[in-house]
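K.L.:
Got a predicted structure here, sequence first:
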Amino acid sequence: MTHCVSAAPSRAQPYADRDETTQTTDATPTSTPGDLMSREQRLKLVLVLGSLIAVGPLTIDMYLPALPAIVTDFATTSAAVQLTLTGTLAGLAIGQLLIGPLSDAVGRRRPLIAGLLLHIVASALCVIAPNVAVLGVLRVVQGLGVAATAVVAMAVVRDLFTGSAFATMLSRLLLVMGAAPVLAPTLGGGVLRWTDWRGVFVALAAFGVLLVALATLALPETLPPARRQRGGVVATVMNYGGLLRDRVFVGLVLVAGLAMAALFAYVAGSSFVLQDTYGLDEQEFALAFGAGAVGLIGATQYNVRLLRRYPSQWILVTSLVAGTVAGLALVVFAATGVGGLPALLVSLWLVLAAAGLAMPNAPALALSRHGEAAGTASALLGAVQFGVGAIAAPLVGVLGTGAVAMALVVAGGMVAALLVLLVVVRPSRLAGLEAAPAVAVAH
């Protein structure tokens, strides 16, 4: 395989080596390693990281069309099967807390490859799971493995970029990884035409093998030894303690997590609502689910254009207000049945679009404050996002599998995110945050 970042520095001279001794200044933002990359190099980096990070959404979404079939096969309840989704999200949350500090200590590549190998093993074992309880445990292990891709991709981008450039790169990365939610249910539906739900996990294991090769051959190390964290468990605890004492950072992490909760409430409930309540078949559900993902992706890319004219904090506030309004409308349509399926889908699309604007900007603003521990900060961010998502998914099942239950949790996530931003973070505290260079200092 050719080196997918061929124009970039080799592993012997990674991107980050160009900026090992960069120090922050009081007034003028310093250059970052990403500033030295050409447009072609940035595009190749996005494609590599996007391919790697796509395994997360695929692991979460690809088996969604099969959820009703799994209920029947294991003679269990929809709530029990939804817990297998919760298990994946919980594994993602816990795994990121472990892998983030590890990637700050030993570099980005080794934790990434180890996580992918764990994901492959867990996917293969899911194929022979004898009951829903074992499947749920294996989904936790899948989440632990795939957590490495989420942490490392975010940390690599933060190693190379900061401020609005970080938000722009993250939006581009979301374009690539956003194809996964669009394709995943469709791919899952295609697999189900030829085999049963177990075939989905065969496909995930095969994809994991390809990603190990990609990570081994195409991703350079972006964290040189001089900038790696030292001190083991004590340093890790201190890093997490420092992050948790930063009220603005914690608030922005909660905002990102609650926006993710709205997204995962839709993921957890959509297959039951659209197939059982509205009578869509597996292929029709895949198309409807994909249409929502297109709205999410389109918003992330429109965010790049907005960043040229408006600051991230303005976009974040506006998107959460719009998402709250759309979420409340969704509850009304679900409860009254006014407008039928079209009104339900349109309001869902608007919520997802609002989340697509919020999701790149909240992490960019949060991580701009802590470039010295990008892996740990990214881990805490990801853990909260998927942890809150892990709570939201079964909450939909507890409330019921109907449209009202899903709508309440989706809208609740957006309302809570807006309240946290206004009360905990306070938009006035974000003024000028993007201008802070927050470049990692050599240790």
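P.N.:
Sure thing, it's come through. Residues are numbered from 1 along each chain as shown.
K.L.:
drop to CA atoms for contacts and neighbour counts, all remaining ones
P.N.:
Will do.
K.L.:
following the helix ranked longest in the chain, which helix or strand shows up next?
P.N.:
Across the chain, the helix with the greatest residue count (assigned by DSSP state H) is helix 163-194. Reading on from helix 163-194 to the C-terminus, the next helix or strand found by DSSP states H and E is helix 198-218.
K.L.:
Can you give me the buried ones in that next one?
P.N.:
Of all the residues in helix 198-218, those buried under the rule 16 or more other CA atoms under 10 Å are 198-205, 207-208, 211-212, 214-215, 218.
K.L.:
Helix or strand: which one has the closest residue to residue 292 other than its chain neighbours?
P.N.:
Excluding its sequence neighbours, the residue lying closest to residue 292 (CA to CA, 6 or more residues apart in numbering) is residue 349, at 5.1 Å. Using DSSP H and E, residue 349 sits within helix 340-367.
K.L.:
Whichever helix or strand comes after that helix to helix 340-367, inter-axis angle?
P.N.:
Counting by DSSP H and E, the element after helix 340-367 in chain order, helix or strand, is helix 374-399. Put simply, helix 374-399 runs at 150 degrees to helix 340-367, going by axes from the mean of the first three to the mean of the last three CA atoms, to 10 degrees.
K.L.:
And helix 374-399, what does it pack against?
P.N.:
Helices and strands touching helix 374-399, by 3 or more CA pairs under 8 Å, 6 or more residues apart in numbering; DSSP states H and E, are helix 78-106, helix 132-160, helix 232-244, helix 247-272, helix 340-367, helix 403-420.
K.L.:
same for the longest helix of the chain, what does it pack against?
P.N.:
Where contact means 3+ CA pairs under 8 Å, 6+ apart, helix 163-194 is packed against helix 39-53, helix 55-61, helix 132-160, helix 198-218, helix 282-307, helix 340-367.
K.L.:
Was I right to think residue 425 contacts residue 254?
P.N.:
No - using CA atoms under 8 Å as the test, residue 425 is too far from residue 254 to be in contact (9.6 Å).
K.L.:
Looking at the two, which is more packed in?
P.N.:
residue 254 (23 against 20; other CA atoms under 10 Å).
K.L.:
How about the contacts made by that one?
P.N.:
The contact partners of residue 254, taken as CA atoms under 8 Å, 6 or more residues apart in numbering, are 384, 385, 417, 420.
K.L.:
Next: residue 287.
P.N.:
Applying CA under 8 Å, 6+ apart, the residues near residue 287 are residue 186.
K.L.:
got it, and residue 402?
P.N.:
Counting by CA under 8 Å, 6+ apart, residue 402 touches 269, 272, 273, 277.
K.L.:
what's the spacing between the second one and residue 265?
P.N.:
As judged by CA to CA, to the nearest Å, residue 272 and residue 265 stand 12 Å apart.
K.L.:
which one of those two has more residues nearby?
P.N.:
Applying other CA under 10 Å to residue 272 and residue 265 shows that residue 265 carries more neighbours, namely 28 against 25.
K.L.:
In this structure that one contacts residue 406, no?
P.N.:
Yes - the pair residue 265 / residue 406 is scored as a contact, 6.2 Å apart, by CA under 8 Å.
K.L.:
where do the contact lists of the two overlap?
P.N.:
Listed contacts common to residue 265 and residue 406 are residue 396; contacts here mean CA under 8 Å, 6+ apart.
K.L.:
Below is an additional structure, to be compared with the one above:
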Amino acid sequence: MLLALALTGAIGPFATDTYLPALPLIVEEFRITASTAQLTLTAFMVSLAAGQLVIGPLSDRVGRRTLLVLGSVGTALAAVVCALAPSIWILVLGRVAQGFAGAAGIVLSKAVVVDVGRGAGVAKAFATLMAIQSVAPVIAPLIGGAVVPFGGWRSVFWLLAGLSAITVVGVLVAVPESLPAASRRTGSVLSTVSDMRGVATHGPFIARVSVFVFTFGVLFAYISASPFIYQDMVGLSPTAYSVAFTVNALGILVSNLAGARLIGRFAPEKIMRTGVVGMVTAIVHLVVVVALSPAGTLGLAPVTVGFVLLTLSVGLVLPNAAALSMQATRGRSGSGSALLGAAQFGLAAVVSPLTGLAGPHSVIPLLVVMGACAVLVVAATWAVISRPVRAT
């Protein structure tokens, strides 16, 4: 079941990371600017966030499985629309639909884990789930780099359509309904809004979600800036960059797997705190590297050391922060998962353009964004540790 859930939640990384090498070809075919082509990324991220706010609370009332199936089917159909798009605006609309439908896998995979798990088992399941899902950003750039040169940018969407079709089969075969009718929420749309407000204003939930979201902000800032850092400042080729990005992404996979084994021996809060310390150390290391490097250039080895430490640390924080967040939803896991996911991808949409404000040859905006997010993570972590909450 975890494998099927991980696959439904991996559509987001696949739909972004495999797609990045295709942007120049889209600019050329439709004769548009790069910023217009990037609207397809922004539209996807915004729709991915908005879809979770709708699908998560709805699943608390109608159940998880049907929405998972419909989301996977919708993602496949939207990918076909994108692959056949005759204009940039049809492509943007297809990406909006793909993001909204793909939100089902992201928000409901977390909710299902909470439905069937208890206590430390939830944190372990989240670590395992994220370990499987973290394979996506490891292989997605390599797949995109291999497919686009031979099949063009449309081939990426045919690939995503096929992957979505596989998720439909996986959900039908391996994922039972995890929320029985007796446990579902009832009431009107107003009561749904009330449920979300109740979760969103619950102090322990806010603290735990803040750790997760701002840690993801640090990670996404790195992802957004990494092509410019490695290619324009370090001097790597696009192929060498893909290899470097994959090596760094392996850090998340390794720490997710290690974290899953540590849960049961150590409290999730302690593992999360260790990851936060490592993340702050990585950012300080990167600041020192930039301060000691000639303007506009960076060395491959010191930068990679910093980024590998960063991804290793993030891999310890995210699954435990997610598990602790979901345990603080007070029985409203669909609404809680929706709020967590919407905040996560909403912040990602904001962070991405900020890292490039000073151009491709400056890393200062990246460090500022990372530092600001890290400060908020430290404050939220302190709040989590000082105010423990009983699992629900």
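P.N.:
Structure's in. What do you need? This one's a predicted model, so the numbers in the text were calculated from it and none came from an experiment.
K.L.:
ok so, going back, which one of the helices and strands packed on helix 374-399 of the first structure lies nearest to residue 181 of the first structure?
P.N.:
Closest approach to residue 181 of the first structure among those is made by helix 247-272 (9.6 Å; CA to CA).
K.L.:
Relative to the second structure, what is the average displacement of that closest one?
P.N.:
Its aligned residues in the second structure lie a mean 1.6 Å from helix 247-272 of the first structure after superposition (mean CA distance after the TM-score superposition for the first structure).
K.L.:
Kindly check the end-to-end length of stretch 100-115 of the first structure for me.
P.N.:
End-to-end distance for stretch 100-115 of the first structure, by CA to CA: 12 Å.
K.L.:
circling back to that earlier point, most tightly surrounded among the helices and strands packed on helix 163-194 of the first structure?
P.N.:
Using mean count of other CA atoms under 10 Å, the stretch among these with the largest mean neighbour count is helix 132-160, at a mean of 26.
K.L.:
tell me the average deviation of that helix from the second structure after fitting.
P.N.:
On superposition with the second structure, the mean distance recorded for helix 132-160 of the first structure (mean CA distance after the TM-score superposition for the first structure) is 1.8 Å.
K.L.:
what packs against that helix?
P.N.:
For helix 132-160 of the first structure, the packing partners by 3+ CA pairs under 8 Å, 6+ apart come out as helix 39-53, helix 55-61, helix 78-106, helix 109-126, helix 163-194, helix 374-399.
K.L.:
Can you redo those helices as a markdown table, where the extra columns are distance to residue 308 of the first structure?
P.N.:
Output for those, formatted as a markdown table (distance: least, CA to CA, whole Å):
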| stretch | distance to residue 308 of the first structure |
| --- | --- |
| helix 39-53 | 17 |
| helix 55-61 | 29 |
| helix 78-106 | 31 |
| helix 109-126 | 32 |
| helix 163-194 | 9 |
| helix 374-399 | 25 |
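K.L.:
And residue 114 of the second structure, what's its match in the first structure?
P.N.:
In the first structure, the residue matched to residue 114 of the second structure (TM-score structural alignment) is residue 158.
K.L.:
Count the neighbours of residue 64 of the second structure for me.
P.N.:
28.
K.L.:
List the contacts of it.
P.N.:
Counting by CA under 8 Å, 6+ apart, residue 64 of the second structure touches 108, 111, 112, 177, 178, 179.
K.L.:
From residue 222 of the first structure, how far off is the aligned partner of it in the first structure?
P.N.:
Using TM-score structural alignment as the criterion, the counterpart of residue 64 of the second structure in the first structure is residue 108. Shown here: residue 108 of the first structure relative to residue 222 of the first structure, a distance of 7 Å by CA to CA.
K.L.:
Overlap in contacts, the two.
P.N.:
Here residue 108 of the first structure and residue 222 have residue 156 as joint contacts, going by CA under 8 Å, 6+ apart.
K.L.:
Pretty sure residue 236 of the second structure sits in a strand.
P.N.:
No - counting by DSSP: H, G, I helix; E, B strand; the rest coil, residue 236 of the second structure is not part of a strand but coil.
K.L.:
Looking at the alignment, what corresponds to residue 62 of the first structure in the second structure?
P.N.:
Using TM-score structural alignment, the equivalent of residue 62 of the first structure in the second structure is residue 18.
K.L.:
what about its match, how many neighbours?
P.N.:
26.
K.L.:
Distance of it relative to residue 102 of the second structure?
P.N.:
Distance, residue 18 of the second structure to residue 102 of the second structure, using CA to CA: 15 Å.
K.L.:
Likewise for residue 126 of the second structure?
P.N.:
Going from residue 126 of the second structure to residue 102 of the second structure by CA to CA gives 19 Å.
K.L.:
Centroid-wise, who is the farthest residue in the second structure?
P.N.:
The C-alpha centroid of the second structure is most remote from residue 294, which lies 33.2 Å away (CA atoms, centre = their mean).
K.L.:
before we move on, what SS does that residue have?
P.N.:
For residue 294 of the second structure, the assignment made with three-state DSSP gives coil.
K.L.:
measure the counterpart of residue 181 of the first structure in the second structure to residue 66 of the second structure for me?
P.N.:
By TM-score structural alignment, residue 181 of the first structure lines up with residue 137 in the second structure. The gap separating residue 137 of the second structure from residue 66 of the second structure is 27 Å, by CA to CA.
K.L.:
Comparing the two, which shows the higher neighbour count?
P.N.:
For the pair residue 137 of the second structure and residue 66, the greater number of neighbours falls to residue 137 (24 against 14), based on other CA under 10 Å.
K.L.:
Assess the claim that residue 362 of the first structure and residue 255 are in contact.
P.N.:
Yes - applying CA under 8 Å as the test, residue 362 of the first structure and residue 255 come out as touching, 6.9 Å apart.
K.L.:
give me every residue that touches the aligned partner of residue 368 of the first structure in the second structure.
P.N.:
In the second structure, residue 368 of the first structure lines up with residue 327, judged by TM-score structural alignment. Residues in contact with residue 327 of the second structure (CA under 8 Å, 6+ apart) are 114, 119, 390, 391, 392.
K.L.:
mind checking how far the alignment partner in the first structure of residue 149 of the second structure is from residue 374 of the first structure?
P.N.:
Aligned by TM-score structural alignment, residue 149 of the second structure pairs with residue 193 of the first structure. As judged by CA to CA, residue 193 of the first structure and residue 374 of the first structure stand 43 Å apart.
K.L.:
Show me which of these two is the more surrounded one.
P.N.:
Neighbours were counted for residue 193 of the first structure and for residue 374 using other CA under 10 Å; residue 374 has more, 27 against 12.
K.L.:
How about the contacts made by the residue lying closest to that one once chain neighbours are set aside?
P.N.:
Sequence neighbours aside, residue 155 is the residue nearest to residue 374 of the first structure in space, at 5.4 Å (criterion: CA to CA, 6+ apart). Going by CA under 8 Å, 6+ apart, residue 155 of the first structure touches 108, 374, 375, 378.
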